[in-house]
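Novice: I'll drop the sequence and a predicted model, then ask my questions.
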Amino acid sequence: MRTLAHISDLHFGRIDPRVVEGLLADLMAHRPDLVIISGDLVQRARRSMFREARAFLERLPFPYLVVPGNHDIPVFNVVRRFLLDPFRYYKRYISRDLSPLHVDSEIAVLGLNTARSVILDFSHGRINRAQIARIREVFDDLPPHVFKIVFTHHPFLPPPDAPWTRLVDRHKLALPALEACGVDLLLAGHLHRAYSGELATFHTQVARSILVAQASTATSTRLRNEANAYNIITVAMPELTLEVRSWTGEAFGRGPLSTYRKDGHRWLLQERDIGEFAPTDTTA
C-alpha cells in the first residue's frame, strides 16, 4: 500500500499563511509516502516568491516530486521569458529536474513539464513528442503489478460541468502512449478545481481505463468557488481511494471521498461520499 499527497497551485506570493500552516499540519497527520506537487509554486516567478516556496519545501519531512506550472514562468520579463532560460529561478530554488521520476516495488511516478513560455497564450500547456517517448521509456518495461502515475500541471480531463475547458495541447498524441504502457492515474492542477473521473468518459477513443484526479489550489487566495484543498490518494491494489482534504476555515477536513476498484483493465467507481466538508468557497 502507498499513501500519496497530491498538492497543486500553491502560488507563493499570494497565499493565506494560515492555510499553509494547516496544510503542513494535515500532511504531518497523514504522513504520505510521497508528495506530488503539480505546478504553480509561485504567483509571478519572482526570486522572492521562489524563496518562499523553497522554504515551504524544506519544511516537508517527506519525499516529494514537483513540476513547474505556467505561473512559474516570468510574465512581464520578456528577456527572461524568451531569450534566457524561463525556468532559471525554478531550477535554482525548486528543482533542476523538469521530469522527475520515482520508482519502487509498488508505484512508478513520472512528472512532465507542460509549461511553455513560447506559445502565444502561455497560460495553456503543451506536451511534446520527446515527453511522449519518455512515457514509453519509463513505463514499458515495468512489471505489470506496478501502479503507474503521470503528473502534469495542465489537465487531460475537463471538469464534469465544463466540458469545453481547454486541455493540455497535443493531448491526443499522448493518449495512445498512456494507454499502451498501462498508466493507471493522471494527476494535474491548473484549474483550481477538485474532481476525479475516468478518462474514457470524455476521450471515447481510449479503450483502456485510466483514472484522473485534479487538485484544487492548496494554499492560494485565488479561489474559484472552491475552498483550498488537496488530495490524499491511497493505492492498495486492486483498489484506489481518493480523499479530498478541504479547508474548513480552521483546518483541513475530509471532503469528497471516492473509491475505485480495478476489474481487468477497467476502473470501476465503488463508492462516492461527499464527506463532511465539500470543496465550496469558505471565504464567502
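Specialist: Structure's in. What do you need?

Novice: Could you use CA atoms for every contact and neighbour count after this?
Specialist: Will do.

Novice: can you tell me which strand in this structure is longest?
Specialist: Counting residues, the longest strand found in the chain (DSSP state E) is strand 252-263.

Novice: next structured bit after that strand?
Specialist: Downstream of strand 252-263, the first helix or strand assigned by DSSP states H and E is strand 266-273.

Novice: And that following strand, how far out from the chain middle?
Specialist: Offset of strand 266-273 from its chain centre (Cα atoms, centre = their mean, to the nearest Å): 20 Å.

Novice: okay, pairing it with this:
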Amino acid sequence: MTRILHLSDLHFGFHRKELIGPLLDRINRARADIVVATGDLTHRGRPGQYEKAAEFLERITAPVMCVPGNHDVPLYNVPVRFLLPYSGYKQNISAELAPTMQSGQVRVLGLNSVDPFRVQRGVIREGQIGRVIGSLDPLSTNILALHHPLEQLPQVDKELSRRAPEALARLEQAGVHIVLSGHLHVWASDALLARTAHPKVLQIQVGTALCARLDDRQNEFAVLDIDGTELTVERHIAPMDQPDFQPPLIQRYSRASGIWEGFDQDSDIPILPGATETVFSTA
C-alpha cells in the first residue's frame, strides 16, 4: 500500500496562523510516502510569503512534491509577473515546476497549469500533455497533480483551464488513474465521478488547507491509501470556527471493473459559494 497526502491552497500571507500547528501535526502523523501540494502556496507570491511557505514545507517529515498555483506568481509586480513569473517559487520552493515522484507502485506526475498572463484561469499546454503521457508507468497507479482542475461542477463560476477537456480525454486514454487539484477552495470527488464522461479517471479536488477566507467555511486536506485497484480517501476537515481538524470522513473507491466506483461514502456534498471569486479575492 502507498499513502499519498494531498493538500492545496495554503495561501501563506492570508492564512489561519492558529491552524499551522494542527495541520503539521496531522501531516506528520499520517506518515505519508509522498506529500503532494497542488499550488497556491502563497497568497500574492511575495518574498515574505514564500519564506513562510518554505519554512512550513521544511517541517514536513515525508518527501514533498509541489506544483505552482496562480497565486504563486506576483499579482502587483507586473514586470516580474510577465518576465520572471516563477523566480520566487524556484528560489524558495523548487527549481522544478513539474516534478515526478515514485513510491512503490504509485507514480505522481506534476504539471504546471499556471498562465502568468491571466489572473485566475489556467492553461494546459500541448507539450505538457505529451510529456505526462510519455512519463506514465503502465505497471503503476498514475496520478496527475496540478493546481487547476481538468473538470468542474456546473455550479462553479470560474473558467476552466484552456485545453482542459482535451487533456482529460487524452490522459484517460493513456492511463492516468487519478487527478489531484485545488484552486476552487471546494471539495469534489463523488459529485464529479457521477457526472463525468471519463470514469477511468478519479478527480479529487481538495479545498484550501490554510486560507483564512471566511467564505470558504472550512480548511481541509486528504489522505489517499492506494492498494492496487483499491483506494481509501480520508478527508480531514477543520471548520473555520474550530481550532483543529475533526475525525476524518472516509470514502472508498475501486477501479477493479475498469472504471472508478465509490462505496460506503461519507458526505461528498460540495460547499458553495467557496468557488465564487473576484479578481482580487483568494481563489
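Specialist: All right, it came through fine. No experiment lies behind these values; they were computed from the predicted model shown.

Novice: still on that earlier bit, got the buried residues for the longest strand of structure 1?
Specialist: 252-262 (16 or more other Cα atoms under 10 Å).

Novice: With stretch 185-192 of structure 2 instead?
Specialist: 185-190, 192.

Novice: for stretch 157-167 of structure 2, same thing?
Specialist: Applying 16+ other Cα under 10 Å to stretch 157-167 of structure 2 flags 158, 160-162, 164, 167 as buried.

Novice: Could you do stretch 145-156 of structure 2 as well?
Specialist: 145-152, 156.

Novice: Equivalent analysis for stretch 71-84 of structure 2, please.
Specialist: For stretch 71-84 of structure 2, a neighbour-count test (16+ other Cα under 10 Å) marks 71-75, 80-81 as buried.

Novice: ranges for the strands of the stretch 151-283 of structure 2?
Specialist: Applying DSSP state E, counting those that start in this stretch to the stretch 151-283 of structure 2 gives strands spanning 178-181, 202-205, 218-227, 230-239, 249-254, 261-263.

Novice: CSV for those, including distance to Leu7 of structure 2?
Specialist: Listed next are these as CSV, based on distance: least, Cα to Cα, whole Å:
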stretch, distance to Leu7 of structure 2
strand 178-181, 9
strand 202-205, 10
strand 218-227, 5
strand 230-239, 10
strand 249-254, 15
strand 261-263, 21
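
Novice: List just the one of those strands that sits closest to Cys211 of structure 2.
Specialist: Among the strands of the stretch 151-283 of structure 2, strand 218-227 comes nearest to Cys211 of structure 2, with 7.1 Å by Cα to Cα.

Novice: which residues of structure 1 does the closest one align to?
Specialist: On structure 1, the counterpart of strand 218-227 of structure 2 by TM-score structural alignment is residues 227-236.

Novice: so how far is the matching stretch off the chain centroid?
Specialist: Computed by Cα atoms, centre = their mean, the chain-centroid distance of stretch 227-236 of structure 1 equals 10 Å.

Novice: same check, this time on stretch 112-129 of structure 1
Specialist: Centre-to-centre, stretch 112-129 of structure 1 and its host chain are 16 Å apart (Cα atoms, centre = their mean).

Novice: cool, stretch 248-261 of structure 1 as well?
Specialist: Centre-to-centre, stretch 248-261 of structure 1 and its host chain are 16 Å apart (Cα atoms, centre = their mean).

Novice: again with stretch 59-70 of structure 1
Specialist: 10 Å.

Novice: As a markdown table, the buried residues of stretch 185-192 of structure 2 with distance to Glu220 of structure 2 would be great.
Specialist: Shown next, in a markdown table, are the buried residues of stretch 185-192 of structure 2 (distance: Cα to Cα, whole Å):
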| residue | distance to Glu220 of structure 2 |
| --- | --- |
| His185 | 9 |
| Val186 | 10 |
| Trp187 | 9 |
| Ala188 | 12 |
| Ser189 | 14 |
| Asp190 | 16 |
| Leu192 | 18 |
